[in-house]
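1. Return atomic coordinates for the entry below.
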Amino acid sequence: MPHDPGPAFRALHIPGEPFILANAWDIGSAKMLAALGAPAIATSSAAHAFTLGRPDMGQVSRDEALAHAQSLVSAVTVPVSGDFENGFGDTPEICAETVKLACEAGLAGISIEDTALPDDTPYDAALATDRIRAACAAARSLPRDFVVVARADGVMNGHYTLAEAIRRIQAYEAAGADCVYIPLPPEFDDLKTICAATALPVNALAAGDFASHDKAAFAKSGVARISLGSALARVTHRAIFDAATQMFGDDRFDKLTNAMPGDKIDALLTK
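-> Just a heads-up that it's a prediction; the model follows:
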C-alpha cells in the first residue's frame, strides 16, 4: 500500500463513472477481490460481525474494527476504506477521534452513518451534521489525505423520508463531507434525484433489488461509487446454508460439487 492511499482513493470517485468498492470480511476475501480486479476494498461492519459470530448493528467495538481494518490494509496494495458504522460513539468528539485512529490504521477513508446504534433510530439532524463536521475537521488536520463519507441511513431503516435524507446529505456537504450515501432509496431512479441534489460524489449500494441493475445503469444515474455492503458475504452464507441444509436434511452433498478448485483459490491468494 502506498504511504498515502488517499489521493488514489479520492481519484476513483468520478460521478457517472462509478468504481466498485468491494466489501471484504477477512484477509482471504480481501486478497481474492483485489486479485480479481477490485480497485479498492472496504470493510463491512455486518460481514465483520458475522465472522465473529455476532449479528449486525453495533456489535463490534472500535478497537476490533480498527484491528480488522489494519489487517486488510496490510494484506492488499489497493486503498482500503472503513465501514465504521456511527463512528463508534454519539458525540462529535468521538467521531473526530475515530477519524484520527482510522488514519493511523492506514485506511484511505471511512464512512460514518447517522444511526444511534445499537438501535436503528437516527440522530437529530443537527447532531448528525455536527458529527460529520467534526469528523471532516479531523480529517483535514491529518498529515495525509483522507476521504470522509457521510451516510443518511434513515430511509433504509424506515425512519425518515427521501426528502429528509437529501436535506441531510446537503447539510453534510456543507459540513465538509467528501462523499455522501443514502443506502437503498425507495426506487432505483431515486439515485438520479440524489445525485442532482449534491455536488459531491454519491455512493450507491448494490444489494437487494438494486443488485439486479448493471454498472451502466448505476453510471447513468450519476453515482461515483458502488459498494456491496454485506451482500457478497451473505452470498457465501447462502452457500453454507444451502449446502448444510442439504447435508443435514437430505443426507446429500450435491451442493459441494460447485466448489471452486483449491488451486485457483491458491493462485488468487498468492497473486
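
2. rest of the way, CA atoms for contacts and neighbours
-> Noted.

3. Secondary structure of residue 9: a helix, I assume?
-> Yes. The assignment for residue 9 is a helix, going by DSSP: H, G, I helix; E, B strand; the rest coil.

4. contacting residues around it?
-> Residue 9 is in contact with 40, 79, 108, 147, counting by Cα atoms under 8 Å, 6 or more residues apart in numbering.

5. Those into JSON lines, with extra columns for neighbour count and distance to residue 191?
-> Listed next are the contacts of residue 9 as JSON lines, based on neighbours: other Cα atoms under 10 Å; distance: Cα to Cα, whole Å:
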{"residue": "40", "neighbour count": "24", "distance to residue 191": "22"}
{"residue": "79", "neighbour count": "27", "distance to residue 191": "25"}
{"residue": "108", "neighbour count": "28", "distance to residue 191": "25"}
{"residue": "147", "neighbour count": "24", "distance to residue 191": "21"}
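
6. Just the ones of the residues you listed in strands?
-> 40, 147 (DSSP state E).

7. Mind telling me the two of the contacts of residue 9 farthest from one another?
-> Greatest spatial distance among the contacts of residue 9 (Cα to Cα): 40 and 147, at 12.8 Å.

8. residues contacting the closest residue to residue 59 other than its chain neighbours?
-> Among residues not flanking residue 59 along the chain, residue 49 sits closest, at 6.8 Å (Cα to Cα, 6 or more residues apart in numbering). Shown in contact with residue 49 (Cα under 8 Å, 6+ apart): 55, 56, 59, 60.

9. Would you do the same for the sequence below? I want to compare the two.
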Amino acid sequence: MQTSYSAAAFRELHHQATPLLLPNAWDAGSARLIESLGAAAIATTSAGVAWSLGYRDGNALPVEEYVARAASIARVISVPLSVDIEGGYADDPATVAETVTRLIDAGAVGINIEDGVGSPHLLCRKVEAARAAGERCGVPLYINVRTDVYARGLVPQEQRATEVLARAQGYRAAGADGLFVLGLVNTSEMSAIARDSGLLLNVIVWPDLPPLDVLAEFGVRRVSVGSWLPQTLWAHTEQLVRGFLRDNAIAPMMTDATPYSEVNAVF
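-> From the prediction side, this is the model:
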C-alpha cells in the first residue's frame, strides 16, 4: 500500500544525522512549492489552513473542509504528508479517531495533536484512539504530540521541563512517536527533554532558537515553521494592497513577482 510505504519513509526522516526541516504548508499551491524547493515531507500549519479557508485558528476548522484540503495537498505532492489537527476537533476520542481515519484516507501518514490548555489525560486517550485508527487502516501513523507548557506558561518557568517530561511519559505510553514542545529554546532543557522523554523531539522556529545546524547536538530531530510563513505573507500582501489602494502604487507588485510561467510550471 503506497500510504504505508510513505508512512515508513516519514518515520525514517526522523532518524537522520540532522533534524528534519518542515516548512509548513496551508494549501496545495504552497505544498507543491515547498516540495519543489527540496522539502523531504510536507506538514500543514493548522492556523494557515484555517485562515486560508476563512476561519479563526483554535479548533474552529470544520473537519470536512480540512479533509478536503488534505486531499488536495496529497494530490499534488509525492513526499509524505503530516497534518496538524490541533486538539483533534473533538473531546470524544472516538470522534478524533474518525477524523484521523478520514485524513489517512485523504493521504496523511502523520498527525500533530496538541494539549493546549486541556487535560493531558484526555489527550492520552485521543492519542490511543488515533493510534488504533492508524492500525485499522494498516498505516504506521507518525503521531507527534504538541505540548504548550512553555508557549502558554502553564507552570512556573523552573517547573516547565519537569512538567513536559511528566506529560511525555503519558503521551509515550498512549502511543506517541514525537514530542513537539512549542516555544522551547533553552538548550540545557532541550537536551534533558530529548534525553529523558523517550520521544523524538520537535521544536519550532521561535525567537532565540539556536541555529538550525547545531540543534542536533541538543537532541532535536525535527524543526517546523508553523504559521510563520503565512503570517509573513499576510504582512507582505497587506503592504502591497495598501500601496495599491492608497498610493496608486503598482510597481511593487511586479518588482519581485515570480513569472507566471514559472508558477504554472510547478504544477
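
10. ok so, going back, ok, and the most crowded of the contacts of residue 49 of the first structure?
-> Highest neighbour count within the contacts of residue 49 of the first structure, by other Cα atoms under 10 Å: residue 60, with 20 neighbours.

11. can you pull the contacts of that residue?
-> Per Cα under 8 Å, 6+ apart, neighbours of residue 60 of the first structure: 45, 49.

12. helix/strand/coil for it?
-> Residue 60 of the first structure ends up coil, using three-state DSSP.

13. Ok, residue 216 of the second structure next?
-> Residue 216 of the second structure ends up helix, using three-state DSSP.

14. Apart from its chain neighbours, what residue comes closest to residue 29 of the second structure?
-> Of all residues beyond its chain neighbours, the one nearest residue 29 of the second structure is residue 73 (7.8 Å), with distances taken as Cα to Cα, 6+ apart.

15. Remind me which helix or strand that neighbour belongs to.
-> Counting by DSSP states H and E, the element that carries residue 73 of the second structure is helix 63-76.

16. mean shift between the very next helix or strand once past that helix and the first structure?
-> Following helix 63-76 of the second structure in sequence order, the next helix or strand is strand 81-84 (DSSP H and E). In the superposition with the first structure, the average deviation recorded for strand 81-84 of the second structure is 0.5 Å (mean Cα distance after the TM-score superposition for the first structure).

17. Closest to the centroid, which residue in the first structure?
-> By Cα atoms, centre = their mean, the first structure has its centre lying nearest to residue 83, at 4.6 Å.

18. hang on, it packs against residue 41?
-> No. Taking contacts as Cα atoms under 8 Å, residue 83 of the first structure lies outside contact range of residue 41: 10.5 Å.

19. can you count the residues close to residue 115 of the first structure?
-> Residue 115 of the first structure: 24 neighbours (other Cα under 10 Å).

20. how big's the offset between the host helix or strand of residue 94 of the first structure and the second structure?
-> If you go by DSSP H and E, residue 94 of the first structure is part of helix 92-104. By mean Cα distance after the TM-score superposition for the first structure, the fitted helix 92-104 of the first structure averages 2.1 Å away from its aligned residues in the second structure.

21. Return the list of helices and strands in contact with that helix.
-> helix 62-75, strand 109-112, helix 125-140 (3 or more Cα pairs under 8 Å, 6 or more residues apart in numbering; DSSP states H and E).

22. so which of those is the most packed in?
-> Ranked by mean neighbour count, these are led by strand 109-112 with a mean of 26 (mean count of other Cα atoms under 10 Å).

23. just checking, what packs against it?
-> Against strand 109-112 of the first structure (3+ Cα pairs under 8 Å, 6+ apart) you get strand 80-83, helix 92-104, strand 147-151.

24. picking up where we left off before, what distance do you get for the residue nearest to the centre of the first structure to residue 103 of the first structure?
-> When distance is defined by Cα to Cα, to the nearest Å, residue 83 of the first structure is 13 Å away from residue 103 of the first structure.

25. And for residue 230 of the first structure?
-> For residue 230 of the first structure relative to residue 103 of the first structure (Cα to Cα), the value is 23 Å.

26. Please apply the same query to residue 34 of the first structure.
-> 21 Å.

27. can you check residue 149 of the first structure too?
-> Taking Cα to Cα, one finds residue 149 of the first structure at 14 Å from residue 103 of the first structure.

28. Repeat that for residue 246 of the first structure.
-> 45 Å.

29. check contacts around residue 250 of the second structure.
-> Residue 250 of the second structure neighbours (Cα under 8 Å, 6+ apart): 243, 244.

30. Residue 141 of the second structure now?
-> 7, 109, 110, 111, 131, 134, 135.

31. Distance to residue 26 of the second structure for these - can I get that in JSON lines?
-> Listed next are the contacts of residue 141 of the second structure as JSON lines, based on distance: Cα to Cα, whole Å:
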{"residue": "7", "distance to residue 26 of the second structure": "20"}
{"residue": "109", "distance to residue 26 of the second structure": "17"}
{"residue": "110", "distance to residue 26 of the second structure": "16"}
{"residue": "111", "distance to residue 26 of the second structure": "14"}
{"residue": "131", "distance to residue 26 of the second structure": "24"}
{"residue": "134", "distance to residue 26 of the second structure": "23"}
{"residue": "135", "distance to residue 26 of the second structure": "27"}
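
32. Can you tell me which of those residues is closest to residue 266 of the second structure?
-> For those, the nearest to residue 266 of the second structure is residue 109 (23.5 Å; Cα to Cα).
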